[in-house]
Structures are given as C-alpha cells and as structure tokens.
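In: I need the structure of the sequence given here:
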Amino acid sequence: MTQRNETGADEIAQFANNAFFDQAFPKQSHNYEELSNYLELNAGYLPEMSIFDDAFREYLDQDTI
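Out: Purely as a prediction, here's the structure:
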C-alpha cells in the first residue's frame, strides 16, 4: 500500500492502487506466501507476478531501513 499513487503510471503503483480497491486483498499481511497465493488465484488486475515480486522486494528493503 506504500506504493500507491493515483496518477502513477509505473506497474507497481498501478498494482498498489488496484490492490487497495480489492476488498478481499489481505492488506495487513506481511507473509509473502499468503499474498502471492491470493494474487495468483484472485487478482485479474495483476498482469504478471513479477510485478508483485518487485513490489514485495521494495517493501522488504524499506522495512529494514
């Protein structure tokens, strides 16, 4: 959710915006497997899982600062 940007054109911002509006997305989860499994089964708005992988990697990098 930290990557949300309503006017953002990059893939991660678009993914974050769509996940924000996905009522069932597990927004409070920090578990990669839980989030990845949810997205693989339910997120038609995510064209490639590599976008999530990149976003999660950025999240981990920010979280360790």
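In: C-alpha only now, for contacts and for neighbours.
Out: Noted.
In: in the longest helix along the chain, what's buried?
Out: The longest helix of the chain (DSSP state H) is helix 49-63. Applying a neighbour-count criterion of 16 or more other C-alpha atoms under 10 Å, one finds 51, 52, 55, 56 buried in helix 49-63.
In: likewise for stretch 19-35?
Out: So for stretch 19-35, counting by 16+ other C-alpha under 10 Å, buried means 19, 25, 35.
In: could you also give me the structure for this next sequence, so I can compare it with the first?
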Amino acid sequence: MRKSFYQFILKYRSKKKGDELGAFAEEIYNDHAFPKYSMDYHEISSYLELNDTALNSVRLFDQVWDAYEQEVLN
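Out: Next up is the predicted model:
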C-alpha cells in the first residue's frame, strides 16, 4: 500500500533549530485538519495555500512533493 503525503513527510519531523524541512513536517503533524490520507498534489497544495500564510511552506511543499513522487508514487 502506498503512503499518503502525510505519512511520507513525518519522517522529516525535527525540532532542531534552523531545520526548515523539520519545522514544516512538525507543523503538518500538529495540524489536525491536514488531509492526512491524501495523495493528491492539488488537494494538499490548495489546503496549504488556503490555510497557511507562510510562502516558505508552499515552496518547501513543492520541493518535498518532488521527493514524494519519486519515492512513493512512481
């Protein structure tokens, strides 16, 4: 069974200062409304754009999505 994006991003969780990806993953983990079972780029991207004002998060999402596609979806 393939992992959802949420399951994939959890491996990057980190509370180390300066770790942007770790902080992004931690924010997703703490967001109880995040679409945890989705494997759809547009659904997750729209969710982040509508619910997150940090442009940095959208940039990070695009980078991590590429890794997600290569590792999980292909």
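In: sorry, back to before: dump the buried residues of stretch 19-35 of structure 1 into a markdown table; add secondary structure and distance to residue 6 of structure 1 as well.
Out: Below are the buried residues of stretch 19-35 of structure 1 laid out as a markdown table (DSSP: H, G, I helix; E, B strand; the rest coil; distance: C-alpha to C-alpha, whole Å):
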| residue | secondary structure | distance to residue 6 of structure 1 |
| --- | --- | --- |
| 19 | helix | 12 |
| 25 | coil | 18 |
| 35 | helix | 22 |
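In: what is the burial count for residue 46 of structure 1?
Out: When neighbours are counted by other C-alpha atoms under 10 Å, residue 46 of structure 1 registers 19.
In: which residues in structure 2 form helices?
Out: Ranges of helices within structure 2 are 5-9, 20-30, 41-51, 55-68, based on DSSP H.
In: give me the stretch of structure 1 that the third one matches.
Out: Following TM-score structural alignment, the aligned partner range for helix 41-51 of structure 2 in structure 1 is 32-42.
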